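A.B. asks: Predicted structure and sequence below. I'll ask about it afterward.
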Amino acid sequence: MPVLPAHHSNHSKILTRRHVHACVHPTRTRVCVCVNSLSPRRSSSSSSSSEEEEEEHVDDSVSLAQYDSTSPLTRFVVSALTTAIGGDAHGDEVGLAQKEDDLRPPVSPQDVRNAIERDFCEGNYLWTGDISMDVYDKGCVFTDPTLSFTGTAAFQRNLERLEPWIEKLVVDPRSELRGPVVLDDSQAFCEARWQMIGELRLPWRPVVNVKGRTRYTLDTSKGGRIVRYDENWELKASEALMQLVTPTTKASV
C-alpha cells in the first residue's frame, strides 16, 4: 500500500496505500518489471557474477518505516482521507466470511509464493490491487506505515472507492520487484522487495517514488493462506505524503 492506500482487480481489490495507494485498471497500467525472478538463468560461470550485479544489493541497515513508528498525526491524516472518500480505515469483524475459508482447499507455501510473484509481474498489483485472493485468508490483517485494518472485504471496499481517483490522477504507474520473492526456510512467510513509481496528474506534477518491503505471513491452520500483510517503506510515512505536494525534479524519478 505509499500514501493514499489502494488496490484493484476485476475480481479482487485491496487497499494498498502504497502510497498513493493508487488503483488503476490493469489494462491501463504498465506491467511491472521483475528483477531476475522470472528471467532465464544463464549457465556460464561469468553469468553468476553478472546476475549478482543486476540484482540490487540488499541493505539490511536501511531503517524501515512501520506502522508503530509512524506519528499519530500522519496516521490520522491518512485515515481521515480514507474515510473522506468513503473507504474503511479499520476493517471488519470477519465472522461468516471466516467460515467460507474453511470450505476452500488449502494452498502450499510454493503456491503462495508463486501467486505473490505473479501479482507483481502480471498484475502490477502495487498500483492495481490485482491480487490473488485465493491465497489470502478472509480475516487477513493488512498493515502499512499509515493504516492497519482487517479483512479482504475491507480491502476491496477501499479499492472500489479509490479506483476512480487513481484512474484520473495517476500517470504511467509502474512497479518492479527488486529481487525474487523469497519463501523463508521455515515456510512460515514470504518476503518481497519492491519499488513503485507514478506521476500524478496535478499542476505541479508530483511523483510518487517509494521503495519498500512486504512480509506475507502464512498460517497452516488457515489453509496455508496469508493471514498478515505487513508493508514497510524505506522512507518515513510523512516523507511519502510530502511527495504529493512536491513539484517534480530530476531527483524525483
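C.D. replies: Perfect, thanks for sending it. Residues are numbered from 1 along each chain as shown.
A.B. asks: drop to CA atoms for contacts and neighbour counts, all remaining ones
C.D. replies: OK.
A.B. asks: buried sites along stretch 161-179?
C.D. replies: Residues of stretch 161-179 classed as buried by neighbour count (16 or more other C-alpha atoms under 10 Å): 161-163, 166-167, 169-171, 173-179.
A.B. asks: Filter those down to the ones in helices?
C.D. replies: Arg161, Leu162, Glu163, Ile166, Glu167, Leu169 (DSSP state H).
A.B. asks: So what would you say the end-to-end distance of stretch 192-206 is?
C.D. replies: Its start and end residues considered, stretch 192-206 measures 26 Å (C-alpha to C-alpha, to the nearest Å).
A.B. asks: same check, this time on stretch 135-152
C.D. replies: Taking C-alpha to C-alpha, the first and last residues of stretch 135-152 lie 11 Å apart.
A.B. asks: take a look at this one as well, against the first:
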Amino acid sequence: MPSRKLNQELTRQSRYRTPKRAAQNRLVWLGNSRHSCLFSSVLQMKLTIEKEIWSFLLMGLGKIDRASVVETIKEDFQRSYFVTGNLTLDAYEKDCEFADPAGSFRGLSRFKRNCTNFGYLVEKSNMKLMKWEDFENKGIAHWRFSCVMSFPWKPILSATGYTEYYFDEQSGKVSRHVEHWNVPKMALLKQILRPSRVSMN
C-alpha cells in the first residue's frame, strides 16, 4: 500500500536526520550558552567596577576639588540661583544647612524649592558676584542683588550682602550655606511696600 510505504520511507529518513539535527541544535545551544556566559561576565565586571568606584568615593578618596566647586558656585551666580533655584546640586551635600537672617533649615531640595517659589514673585532680577574670598574651610561670596517684584505696584527690592560656603572635609561639597544681608529687615519691608514707576536698571 502506498501509504504504508510512504510512512516507512519517512521513518527511515528521520532516523538519518535526527542525529544531524540534534548535533545542530546542540551547537546552537552551546553558542547561546557561551554568549550568555560572556554577557554575564561583562555585567558582573561592570557591577564590580561600579562598586569599587562607590567604595572609593565613600572612603573619601574621591573628594571633589575645591576649585571646581568654587567655579560651579560662580557659574550659579550668573544664573541668579537665589531667585531661579537653578543651582548645581552636585556641589552641595543633600543635608546641607541653609541659613539667613530669617532662620535656618537643612535640605538641598527644600532650598531649591524655596528659591523657585520666590522666583515666581519676581518679574525681573539682577544678581552680581562682586568678590570671592577663599579661607581654610570656607569661601565667601560678596554679592549685589536687585529685582522688580511682580506685584501691581512694581516695587524694587535691592540689597548687598555676602554668603559663606562651608566645605565638607571628606566630600569637598558645600555643607553649610549662610547668607548675610547688609540691609535691615525693616528697610527691605519698606522697599516692598514702596510703589515704583521706574524699571530697574
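C.D. replies: Structure's in. What do you need? The shown structure was predicted, so the numbers you read here are calculated from the model rather than taken from an experiment.
A.B. asks: about what we covered before: ok, so of the ones in helices among the buried residues of stretch 161-179 of structure 1, who is nearest Asp144 of structure 1?
C.D. replies: If you rank those by distance to Asp144 of structure 1 using C-alpha to C-alpha, Leu162 comes first, at 16.6 Å.
A.B. asks: ok, which stretches of structure 1 are strands?
C.D. replies: Taking DSSP state E, the strands of structure 1 run over residues 33-34, 136-143, 148-150, 170-177, 182-183, 189-200, 207-219, 225-233.
A.B. asks: Where in structure 2 does the last one fall?
C.D. replies: Mapped onto structure 2 with TM-score structural alignment as the criterion, strand 225-233 of structure 1 occupies residues 173-181.
A.B. asks: and if you look at the fourth one?
C.D. replies: Residues 122-129 of structure 2 are where strand 170-177 of structure 1 aligns, with TM-score structural alignment as the criterion.
A.B. asks: distance between that stretch and the chain's centre?
C.D. replies: Stretch 122-129 of structure 2 sits 23 Å away from the centroid of its parent chain (C-alpha atoms, centre = their mean, to the nearest Å).
A.B. asks: for stretch 63-80 of structure 2, same thing?
C.D. replies: Stretch 63-80 of structure 2 has its C-alpha centroid displaced from the chain centroid by 14 Å (C-alpha atoms, centre = their mean).
A.B. asks: now what about that stretch, what contacts it?
C.D. replies: 57, 86-88, 91, 125-129, 139, 170-173 (C-alpha atoms under 8 Å, 6 or more residues apart in numbering).
A.B. asks: Who are the contact partners of the nearest residue to Phe118 of structure 2 once chain neighbours are set aside?
C.D. replies: Nearest residue to Phe118 of structure 2 in three dimensions, chain neighbours excluded: Val83, at 6.1 Å (C-alpha to C-alpha, 6 or more residues apart in numbering). Counting by C-alpha under 8 Å, 6+ apart, Val83 of structure 2 touches Cys115, Thr116, Phe118, Gly119, Val122, Ser125.
A.B. asks: Same question for Trp194 of structure 1.
C.D. replies: By C-alpha under 8 Å, 6+ apart, Trp194 of structure 1 lies in contact with Ser175, Glu176, Leu177, Arg178, Gly179, Lys211, Gly212, Arg213.
A.B. asks: at 10 Å what do you get?
C.D. replies: 33-35, 120, 126, 175-181, 210-214, 233 (C-alpha atoms under 10 Å, 6 or more residues apart in numbering).
A.B. asks: same check, this time on Cys34 of structure 1
C.D. replies: Going by C-alpha under 10 Å, 6+ apart, Cys34 of structure 1 touches 117-118, 120-122, 175-181, 194.
A.B. asks: Let's see that with 7 Å instead.
C.D. replies: Residues near Cys34 of structure 1 by C-alpha atoms under 7 Å, 6 or more residues apart in numbering: Cys121, Glu176, Leu177.
A.B. asks: And Gly161 of structure 2, by the same measure?
C.D. replies: His142, Trp143, Arg144, His180, Trp181, Asn182.
A.B. asks: now the contacts of Cys34 of structure 1 in JSON lines, with distance to Val112 of structure 1?
C.D. replies: Formatted as JSON lines, these follow (distance: C-alpha to C-alpha, whole Å):
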{"residue": "Cys121", "distance to Val112 of structure 1": "14"}
{"residue": "Glu176", "distance to Val112 of structure 1": "18"}
{"residue": "Leu177", "distance to Val112 of structure 1": "16"}
